[in-house]
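Colleague: Based on what follows, work out the 3D shape:
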Amino acid sequence: MADLQKALPTLLTTKPNLILLDQDLGDSTNGLEFCTQLKKLSLFRQTPVLILAESHSFLERVKGRLTGATDFVVKTNNPETLLKALQKYVR
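Modeller: Modelled structure (predicted):
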């Protein structure tokens, strides 16, 4: 989880109200694994985590819920779709 170790200091400093992760982070991890690690930290247990995915099958949604992901957002070229998803979880 080298990617998490690199990102963690920034996340701890900024304490975001929402975390948006790509399902495919490349290298050695993916968004769901990253989410699992984040949700182990008490600071992020209540933080909404949205996973950007190419698609979201029922199986992917179940996996996501098990990792602590709040919701899935299908990747799109329409910024309105992403904005609506973000507004749903940020006040």
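
Colleague: contacts, neighbours, all on C-alpha from now
Modeller: Will do.

Colleague: Surely Ala7 forms part of a helix?
Modeller: Yes. Ala7: assigned to a helix according to DSSP: H, G, I helix; E, B strand; the rest coil.

Colleague: quick one: it from Asp71, how far?
Modeller: Using Cα to Cα, to the nearest Å, one obtains 21 Å as the distance from Ala7 to Asp71.

Colleague: Which of these two has more residues huddled nearby?
Modeller: More crowded of Ala7 and Asp71, by other Cα atoms under 10 Å: Asp71, with 17 against 10.

Colleague: and Leu50, what does it touch?
Modeller: Leu50 makes contacts with Leu18, Ile19, Leu20, Leu21, Ala69, Thr70, Asp71, Phe72, Val73, as judged by Cα atoms under 8 Å, 6 or more residues apart in numbering.

Colleague: here's the other one to compare against:
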Amino acid sequence: MTMTTQPTVLKIMVIDDSSTIRRSAEIFLTQAGYQVVLADDGFDALAKINDHHPSLVFCDILMPRLDGYQTCALIKKSAKFHTTPVVMLSSKDGLFDRARGAMVGSSAYLTKPFSKDSLLAAVREHTAEAMSK
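Modeller: I've put the predicted structure just below:
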């Protein structure tokens, strides 16, 4: 029996104050073979990001305490995580939200409710460079 080396499992963080969104993202990502780290707001995410070193972060915009823009800006200002792609999640599909997300350093914008396909496409698109390192 030959031992095959397992490909590195990508770790993906999902930050959303809605347990429904967190749960559906977790199901889609786990089924696709990713490891998932969940956080229910920006503070929770910032506490967990150091321990888990996710390859990609999905971040809701409208959250209590620390909103998605502030959370994304803090991740991008961090010396350790400034290259980690952050995809903003929002139920609003406005130009202003997209522009503001881009200003704080987000890589992309996904409108909720997202489909399994759009979520996984975003993962593939934004983790390709992480896989090639």
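
Colleague: Can you give the structural similarity as a TM-score?
Modeller: TM-score for the superposed chains, counting by TM-score structural alignment, normalised by the length of structure 1: 0.83, backed by 88 aligned residues with a Cα RMSD of 1.7 Å.

Colleague: what are the ranges of the helices in structure 2?
Modeller: 19-31, 42-52, 68-77, 95-103, 116-131 (DSSP state H).

Colleague: Pick the most buried one from the ones you listed.
Modeller: Highest mean neighbour count of these: helix 68-77, a mean of 21 (counted as mean count of other Cα atoms under 10 Å).

Colleague: what's the matching range in structure 1 for that helix?
Modeller: Against structure 1, the aligned range for helix 68-77 of structure 2 is residues 31-40 (TM-score structural alignment).

Colleague: before we move on, what about stretch 88-107 of structure 2?
Modeller: With TM-score structural alignment applied, stretch 88-107 of structure 2 matches the range 51-70 in structure 1.

Colleague: Give me the contacts around that stretch.
Modeller: Contacts for stretch 51-70 of structure 1 (Cα under 8 Å, 6+ apart): 20-24, 31-33, 35-36, 39, 48-50, 71-75.

Colleague: how about the helices of structure 2 in JSON lines, adding distance to Ile12 of structure 2?
Modeller: Converted to JSON lines, these look like this (distance: least, Cα to Cα, whole Å):
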{"stretch": "helix 19-31", "distance to Ile12 of structure 2": "8"}
{"stretch": "helix 42-52", "distance to Ile12 of structure 2": "9"}
{"stretch": "helix 68-77", "distance to Ile12 of structure 2": "14"}
{"stretch": "helix 95-103", "distance to Ile12 of structure 2": "19"}
{"stretch": "helix 116-131", "distance to Ile12 of structure 2": "8"}
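
Colleague: Next up, the contacts around Lys84 of structure 1.
Modeller: If you count contacts by Cα under 8 Å, 6+ apart, Lys84 of structure 1 has none.

Colleague: Trace it over to structure 2, please.
Modeller: Match for Lys84 of structure 1 (TM-score structural alignment): Ala121.

Colleague: from the chain's centre, how far out does the match of helix 68-77 of structure 2 sit?
Modeller: Mean C-alpha position of stretch 31-40 of structure 1 versus that of the full chain (Cα atoms, centre = their mean, to the nearest Å) differs by 8 Å.

Colleague: ditto for stretch 61-69 of structure 2
Modeller: Counting by Cα atoms, centre = their mean, stretch 61-69 of structure 2 comes out at 14 Å from the chain centroid.

Colleague: try stretch 33-41 of structure 1
Modeller: Taking Cα atoms, centre = their mean, the mean C-alpha location of stretch 33-41 of structure 1 is offset from the chain mean by 9 Å.

Colleague: Cool, thanks, signing off.
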